[in-house]
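*Asks:* Provided below for reference: sequence and predicted model.
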Amino acid sequence: MAQKASKTLAARNSSVLVRSHLIAFILHALYLILHFTFNRPRALKPYCLLAVPTLVIEFYLDRIGRPTYAADGSLRSPGEDLGAAGLTEYMWDVLYWTWGCIGAVCVFGDRAWWLWVVVPLYSVWLAYSTFTGVRSGLTGFGGAGDAGEAMGAESKRQKKMEKRGARGVAYR
């Protein structure tokens, strides 16, 4: 029972990687079969432009998440958690969205590649929301925002205390 968490993480990472490689293989093979069956000459350029980066992302996720074993079969490293928040989560989002775009292109045609525009827009929205979140967090420190507005705001408790005639809190 030693290293149960590591063994669980290694098993989960292995199953996630096998599943993602299988899905990617099926989608890419289906697209290429349809491409060469119907002989669409210009359709390979957007595929290469938009699918190759996701293959790089998939290779990177495999590299960091693949468990390594020693020669005797014992677990040496379970790999990084592929369900972690942050950049890993964003990479999975890009991967899933591209798979959806490839599926849409297979069903609806080459104009479905325009769905991939959502990925950069999503990145811009994430950057903006992160910036505004940091900015609002720094309001009380005099960094960003209106300092007079932040200092002038009173809580309900402070208003009640002033109504009763209390002058404030005395610190010793």
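*Replies:* Here it is on my side, so go on.

*Asks:* Could you use CA atoms for every contact and neighbour count after this?
*Replies:* Fine.

*Asks:* And for the residue lying closest to residue 34 once chain neighbours are set aside, the neighbour number?
*Replies:* Excluding the flanking residues, the one nearest residue 34 by C-alpha to C-alpha, 6 or more residues apart in numbering is residue 106, at 7.2 Å. Residue neighbour count, defined by other C-alpha atoms under 10 Å, stands at 19 for residue 106.

*Asks:* try this one side by side with the last:
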Amino acid sequence: MANKAAKQIARRNIAILKRTHLTSLSVHALFLLLRIFLYSSPRSSYLIYAALSSPSIVFEFYLERLGRPGFAPDGEMRRSGEDLEAKGLTEYMWDVVYWTWGCVAVAGVLGDRAWWLWAIIPLYSAWLAYTTFTGMQQGISGLSGGAEPAAGSSNRQKKMEKREGQKIQYR
């Protein structure tokens, strides 16, 4: 059972990537079929679609490259790929992919005005950057704190400070 964790990550990544590609193909095919056969769309509609769905496609292929496990010709796994459920930037890329799929589906059904939903992605990015910056500021200011106990200290810590180092007696 060597590399059990790596094999689990590889199996999970393969399943995630397969599901991602099938969902992406379905959503984009739905949009194009609705636009071609049900609605008479101007050329600008397809340009907007190409411009706003391209970040999702780029992220999808990047996640494919990042998470796809590598196998040797004899079937042995050379690398498991990065964990596609990791926090941080990977999580943000999945958010962009999912939100873009939603925007593509809604724009396919409701029309070009639904592309304004895509504007939430930059707003979400700005909010993440702001909360990260303020959290970092609080962390840095906490490093320079003095000997005073923090306002959010636990009850146990408060009791110990009241006792001021009382010794526990053993019997």
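*Replies:* Arrived safely, thanks for sending. Model, not experiment: these values are computed from the prediction.

*Asks:* The residue nearest to residue 34 of structure 1 matches what in structure 2?
*Replies:* With TM-score structural alignment as the criterion, the equivalent of residue 106 of structure 1 in structure 2 is residue 108.

*Asks:* Give me the three-state assignment for its match.
*Replies:* Following DSSP: H, G, I helix; E, B strand; the rest coil, the label given to residue 108 of structure 2 is helix.

*Asks:* ok, now which ones touch it?
*Replies:* 30, 31, 32, 34, 35 (C-alpha atoms under 8 Å, 6 or more residues apart in numbering).

*Asks:* Check the spacing between it and residue 39 of structure 2 real quick.
*Replies:* 9 Å (C-alpha to C-alpha, to the nearest Å).

*Asks:* One more: residue 82 of structure 2?
*Replies:* From residue 82 of structure 2 to residue 39 of structure 2 the distance is 41 Å (C-alpha to C-alpha).

*Asks:* Tell me where structure 1 has helices.
*Replies:* 4-38, 44-65, 87-108, 118-137, 147-152, 156-164 (DSSP state H).

*Asks:* Now do the aligned partner of residue 50 of structure 1 in structure 2: how many residues are near it, please.
*Replies:* Alignment note (TM-score structural alignment): residue 50 of structure 1 maps to residue 52 of structure 2. By other C-alpha under 10 Å, 17 other residues sit near residue 52 of structure 2.

*Asks:* Give the full set of residues in contact with residue 52 of structure 2.
*Replies:* 100, 115, 118.

*Asks:* Those, buried ones only, as a ChimeraX selection?
*Replies:* Buried residues within the contacts of residue 52 of structure 2, by 16 or more other C-alpha atoms under 10 Å, are selected in ChimeraX with:
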select :100,115,118
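
*Asks:* what about the alignment partner in structure 1 of residue 82 of structure 2, distance to residue 101 of structure 1?
*Replies:* By TM-score structural alignment, residue 82 of structure 2 lines up with residue 80 in structure 1. Residue 80 of structure 1 sits 27 Å away from residue 101 of structure 1, going by C-alpha to C-alpha.

*Asks:* What is the burial count for residue 27 of structure 2?
*Replies:* Neighbours of residue 27 of structure 2 (other C-alpha under 10 Å): 20.

*Asks:* My error: substitute residue 9 of structure 2 in the last question.
*Replies:* So residue 9 of structure 2, with other C-alpha under 10 Å, has 21 neighbours.

*Asks:* Then residue 74 of structure 2?
*Replies:* 6.
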